[in-house]
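**Q** Build me a model from this:
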Amino acid sequence: MSKIFPLQPKHPERICWGCDRYCAKDDLACGNGSERTMHPMEMFGDDWQLGGEWGIEPPDDSAKPKRDQKTP
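**A** Model prediction:
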């Protein structure tokens, strides 16, 4: 079971966010790379989860043509 991903951690710069281990920035035990993976909050700001397509909402069915309608 994976850990719950924190939306706004207090000190995201201290942790590598590349996997579920959340290693310290100087440890990098998983071998995910030579540098730590940044938290989305560091790249996109405090409201990072509000923008973008995260696939959380169900798809909008009103845009699909109905079966009895002909497509151009």
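
**Q** C-alpha only now, for contacts and for neighbours.
**A** OK.

**Q** give me the element residue 28 is part of.
**A** Residue 28 is part of no helix or strand, with elements assigned from DSSP states H and E.

**Q** neighbours around it, how many?
**A** Counted with other C-alpha atoms under 10 Å, the neighbours of residue 28 add up to 21.

**Q** One more: the one 3 residues further on?
**A** Counted by other C-alpha under 10 Å, the residues lying close to residue 31 total 11.

**Q** Also residue 36?
**A** By the criterion of other C-alpha under 10 Å, residue 36 has 21 neighbours.

**Q** For the comparison step, fold the sequence that follows:
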Amino acid sequence: MAKKFPTNPSNPERICWGCDLYCPAKSLACGNGASRTMHPVELFGEDWDSFEDRLEKPIDRVQEAGPR
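**A** Sure, this is the predicted structure:
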């Protein structure tokens, strides 16, 4: 069973969020690159988990197939 992903951790900068190990930022054990993976709250703000509500909706255009 996977660990529950925290939606708003108190100090996200201290942990690498790249895998389920949640290693300290200065001691990466999984070898997931040279730098830590940031938590979504660091990238998108505290309301990152409701991000899909703000996505742009595609414009539904009717394209005419007539000759030009």
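
**Q** What would you report as the TM-score here?
**A** Here the TM-score for the pair of chains, by TM-score structural alignment, normalised by the length of structure 2, is 0.75; 53 aligned residues with a C-alpha RMSD of 1.1 Å.

**Q** sec struct for the counterpart of residue 33 of structure 2 in structure 1, please.
**A** Alignment note (TM-score structural alignment): residue 33 of structure 2 maps to residue 33 of structure 1. Here residue 33 of structure 1 is coil, with the state taken from DSSP: H, G, I helix; E, B strand; the rest coil.

**Q** What of residue 49 of structure 2?
**A** Each residue gets one of three states, and residue 49 of structure 2 gets helix by three-state DSSP.

**Q** Next: the one 3 residues further on.
**A** Secondary structure, three-state DSSP: residue 52 of structure 2 is helix.

**Q** what's the answer for residue 42 of structure 2, then?
**A** Residue 42 of structure 2 - assigned by three-state DSSP - is helix.

**Q** That one and residue 53 of structure 2, how far apart?
**A** 19 Å (C-alpha to C-alpha, to the nearest Å).

**Q** Just want to know which of the two has more residues nearby.
**A** Per other C-alpha under 10 Å, whichever of residue 42 of structure 2 and residue 53 has more neighbours is residue 42, with 13 against 8.
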